[in-house]
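Enquirer: got a sequence here, can you model it:
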Amino acid sequence: MYKRIHIVVLLLCIISFGAAFPVYAAEEDQGKPILSSDSAILIDAKTGTVLFAHNEEKQQFPASITKIVTGIIAMESDQDLSSLVTTSKEARNEEGTRIYLEEGEQQTLFNLLYGMLMNSGNDAATAIAEFIDGSKAKFAERMNRFVVEKAGATHTHFVNPSGLPDPEQYTTAMDMAKIARYAMQNRLFRTIVGTKTLPWNGQTWKTTLVNHNEMLGNYEGTTGIKNGYTGDSGFTLVTSAKRGDLELIGVLLKSPTKSALYKDMTKLLDYGFQHFDLQQVRAANPAYPLAGTEPENSATDEPLYAVVPKGETPVITVTPDREVKVLTSLGEYSAGKLKPISPNMAAIARQYGDIDASVQRAVLKEDVPKEPSASTKVKIFIVWVGLMAYLCLIAVIRVRRNRIQRGRSF
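Expert: Next up is the predicted model:
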């Protein structure tokens, strides 16, 4: 009997001890992916919100995901994409993955972008760089300016357009996520990196290009963008995927094997889609204060969004300088800024608050409602008189018909 009592007391002590010292770390990490890659990050494409990160600021070699930068620069340059690009001897002799351009071969810039971004052609990357800036070195200078100015990537440095190994060519998972987010806003870029196969008609190599990013077609909702590998970098991958309104961008650097790389990306994207939702936190234009937290007479041209952990309600506040702040368990971040508008425009926005945003924008272009012109009033009056006359005529005809029918019935 006493033995049983001792056992019960012991169990109660163990349970009490566990309750007194809960394992918070295990609860906090519940559901988060365990990855083999040395660096990783997952962001929301619309807002840039970081949803998962591991060694995201660690300096790594990028390999062929470098071509993301080469591609978007070429698309946003002043060059006509139908321009013929002549392959130099240096481009012809580039090492690594190629689309087998011959020295002197001419391809359009448009075709070379497909050959570089789908088939990861190092020869195509060099040909593009030489066409735009005359040399790889000059083009690399443009790359370094571009990623800072356009994407805010400040911990990245390039020395060539293809990603071939160089100790001075490096990036971080965070920077590549910013670069990818910027690039995916370009419609042509998005189309190319989302293309699975394409016929290729080269001078000596005729084939069907197959996109090297194996997430395409193997993961639901994949929209792009680029993979890479060198001995120094290990396996690298940037992938975007969209389900419903939520689009995610994942970056993996220095994965030990190709198999581990794609398993990690699947885990990363699964985590994002399972745990987060995209919510609109501010409609376009209506000048209604957000629960009295924002300055009066404020508006925005486009809706503002936030990524929110599923099951949470975000806390939305607006600072005195009209910055919309979103607070969730992810932390606090900015969803954008409102603009000041005049009281008359605010009144119009309230009046039209429930109609389509494009109509609101059209209405808000006018500071005050305009009275109809005199000619417009006359036209309206004439139409109204005509309509009344027509209705009276119909009524008279019906009365006469009724009288005739009653006369015949006697």
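
Enquirer: going by C-alpha atoms from here, please, whenever you check contacts or count neighbours.
Expert: Noted.

Enquirer: state the helix or strand in which the closest residue to Tyr114 other than its chain neighbours lies.
Expert: Counting by C-alpha to C-alpha, 6 or more residues apart in numbering, Ile192 is the residue found nearest to Tyr114 once chain neighbours are left out, at 6.2 Å. Assigned by DSSP states H and E, Ile192 belongs to helix 187-193.

Enquirer: flag every buried residue along that helix.
Expert: Going by neighbour count (16 or more other C-alpha atoms under 10 Å), the buried part of helix 187-193 is 189-190, 192-193.

Enquirer: what does stretch 298-316 give?
Expert: For stretch 298-316, by 16+ other C-alpha under 10 Å, it's 298-300, 304-309, 314, 316.

Enquirer: same check, this time on stretch 387-400
Expert: Buried residues in stretch 387-400 (16+ other C-alpha under 10 Å): none.

Enquirer: now stretch 268-282
Expert: 268-269, 271-273, 276-278, 281-282.

Enquirer: what of stretch 316-334?
Expert: Under 16+ other C-alpha under 10 Å, the buried positions of stretch 316-334 are 316-318, 322-328, 334.

Enquirer: which stretches in the chain count as helices?
Expert: Along the chain, the stretches classed as helices by DSSP state H are 2-20, 24-28, 67-76, 89-92, 109-117, 122-133, 136-151, 173-183, 187-193, 258-275, 343-351, 357-364, 374-409.

Enquirer: is it correct that Leu261 is in contact with Leu252?
Expert: Yes. When contacts are counted by C-alpha atoms under 8 Å, Leu261 is listed as touching Leu252 (7.3 Å).

Enquirer: overlap of the contact sets of those two?
Expert: Residues touching both Leu261 and Leu252 by C-alpha atoms under 8 Å, 6 or more residues apart in numbering: 37, 236-237.

Enquirer: so which of the residues you listed belong to strands?
Expert: Within the shared contacts of Leu261 and Leu252, residues falling in strands by DSSP state E are 236-237.

Enquirer: one more, please, to line up against the first structure:
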Amino acid sequence: MKQILHTMIAAFTLFIIMHPDKASGIKDPDLSLKSEGAVLMDAKTGRILYEKNGHASMYPASITKIATAIYAIENGDLDEIVTVSEKARNAEGTKVFLEEGEQVPLKRLIQGMLINSGNDAAIAIAEHMSGNVEQFSKDLNEYLLKDVGVEQTNFVNPSGLFDPDHRTTAADMGKITKYAIKNEQFAEIFGTKSMEWEGETWQTTLLTHHKMLKQRPYEGVTGGKNGFVSQSGFTLVTAAQKNGLSLIAVTLKSPNDSGTYNDTEKLLDYGFGHFETKEIAPAASLVNDKKEPLQLTEPIPYTKGKDEKVTTKINRLNELVVHGEDGQELASAKLEPAIPEGQGISQNLQENKEEEDKYFSSHFFLAAIAAFLLVTFISGTLYWQTKR
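Expert: Here you go, the predicted model:
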């Protein structure tokens, strides 16, 4: 008899735990990426939608220039004239062939650095902003820590040339890019496909080095930067937008150039195929558990799986919080006091609540049936046992 009871209890427990409709969150698929590190990030909220060794410390190569560019844009005067030094003129690697003493507007140097990956332009920017490369690196790291919120990044030069102490992670590069593309001037340069370059000794048309903007187009790509040094492998940062969803794909340490683009396409295909961005609008007032009227001051965007159920609630701090199936916070915003209007709850929240109630009601109903059958079986068994 005890064995029968144990079997039934185990079966009941498994039913509750393993029922296929149970919320289980969004799980990373196997995308078979060749890159050793990768992150797919929602550009609006910062939610990481996929990662592979996303927090592993690696060498970034020239995608470092994303950080140098946004720092210079936010802390410099783009119309200011920069005088090129001998050190900048003699920079290693890719150049825009600046000459010592040449005078170039700061904005043009940023363009030459991002579009053509000019290491000479990067050094000229650093020296102009902070006096020398060493001080610029300190200023840049402090800026990235305080303003961007990186956690594992340390840059020792503005260009990404190899140094064992020049490191970052895919997750941090996603954060840096998310921050940078909010700046209109950065976003414009980041997405430039070509521009005329009239240097003192070099006149040409600069073409972006990011193939998904030119030679290998991908629908929705709005900007990007590639990188390579032998120690880092091939690195790539890509921004894309489609159907209201904005994504950032970062790949680090790919064994070859085609691999990093293949991986980026897989990341973007996965993102656009499985996620969507929704928004809670501040159109109607809200109420907390004390029935106090509250309101949003601006819309709250959140990104979720297309089939993912979300929950919304107002906490004790009068913050509206959106959670995904796995309990991850997708978005939050501080609510302000408001005059009650209508029913005191927005349509978005009401729909979410109804969906949540329906979800849990269906599971409660199934659990109740299972419990009833279990109790009936046990009662009947005990009854017949006593009759023997």
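
Enquirer: re the thing from before, tell me the two of the buried residues of stretch 298-316 of structure 1 that are most distant?
Expert: Ser298 and Pro309 (27.7 Å; C-alpha to C-alpha).

Enquirer: counterpart of Leu197 of structure 2 in structure 1?
Expert: Heads up, residue 197 of structure 2 is Trp, not Leu. When structure 1 is aligned by TM-score structural alignment, Trp197 of structure 2 is paired with Trp200.

Enquirer: mind listing what that match touches?
Expert: 206-209.

Enquirer: export the residues you listed to CSV and append columns for neighbour count and distance to Met345 of structure 1.
Expert: Formatted as CSV, these follow (neighbours: other C-alpha atoms under 10 Å; distance: C-alpha to C-alpha, whole Å):
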residue, neighbour count, distance to Met345 of structure 1
Lys206, 12, 61
Thr207, 12, 59
Thr208, 12, 56
Leu209, 19, 54
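
Enquirer: counting neighbours, what do you get for Gly93 of structure 2?
Expert: Gly93 of structure 2 has 12 neighbours, counted by other C-alpha atoms under 10 Å.

Enquirer: quick one: map it onto structure 1.
Expert: Matched to structure 1 by TM-score structural alignment, Gly93 of structure 2 sits across from Gly96.

Enquirer: and the nearest residue to that match once chain neighbours are set aside, how many neighbours does it have?
Expert: In space, not counting the residues next to it along the chain, Gly96 of structure 1 is nearest to Asn122; the distance is 6.7 Å by C-alpha to C-alpha, 6+ apart. Counted by other C-alpha under 10 Å, the residues lying close to Asn122 of structure 1 total 29.

Enquirer: again with Gln385 of structure 2
Expert: Neighbours of Gln385 of structure 2 (other C-alpha under 10 Å): 10.

Enquirer: what helices and strands are in contact with the host helix or strand of it?
Expert: For Gln385 of structure 2, the element it lies in under DSSP H and E is helix 347-387. Judged by 3 or more C-alpha pairs under 8 Å, 6 or more residues apart in numbering; DSSP states H and E, helix 347-387 of structure 2 is in contact with helix 2-18, strand 311-314.

Enquirer: which of the ones you listed sits most buried?
Expert: Ranked by mean neighbour count, these are led by strand 311-314 with a mean of 19 (mean count of other C-alpha atoms under 10 Å).

Enquirer: which part of structure 1 lines up with it?
Expert: Against structure 1, strand 311-314 of structure 2 falls on residues 315-318 (TM-score structural alignment).

Enquirer: correct me, but Val330 of structure 1 touches Ala53?
Expert: That one is not Val; residue 330 of structure 1 is Leu. No. Under the criterion of C-alpha under 8 Å, Leu330 of structure 1 makes no contact with Ala53, lying 11.8 Å away.

Enquirer: any idea what the residue nearest to Gly96 of structure 1 aligns with in structure 2?
Expert: In structure 2, Asn122 of structure 1 lands on Asn119 (TM-score structural alignment).

Enquirer: and its match, how far from Met195 of structure 2?
Expert: Distance from Asn119 of structure 2 to Met195 of structure 2, counting by C-alpha to C-alpha, to the nearest Å: 18 Å.

Enquirer: pick out the residue nearest the middle of structure 2.
Expert: When C-alpha atoms, centre = their mean is applied to structure 2, the residue found nearest the centroid is Met41 (2.3 Å).

Enquirer: map it onto structure 1.
Expert: By TM-score structural alignment, Met41 of structure 2 lines up with Ile43.

Enquirer: what do you get for Gly160 of structure 2?
Expert: Using TM-score structural alignment, Gly160 of structure 2 pairs with Gly163 in structure 1.

Enquirer: cool, Tyr302 of structure 2 as well?
Expert: In structure 1, Tyr302 of structure 2 lands on Ala306 (TM-score structural alignment).

Enquirer: go on, Leu207 of structure 2?
Expert: By TM-score structural alignment, Leu207 of structure 2 lines up with Val210.

Enquirer: residues in contact with whichever residue in structure 1 pairs up with Pro60 of structure 2?
Expert: Aligned by TM-score structural alignment, Pro60 of structure 2 pairs with Pro62 of structure 1. Residues in contact with Pro62 of structure 1 (C-alpha under 8 Å, 6+ apart) are 163, 169-171, 228, 233, 236, 253.

Enquirer: again, 7 Å this time
Expert: By C-alpha atoms under 7 Å, 6 or more residues apart in numbering, the contact set of Pro62 of structure 1 is 163, 170-171, 233, 236.
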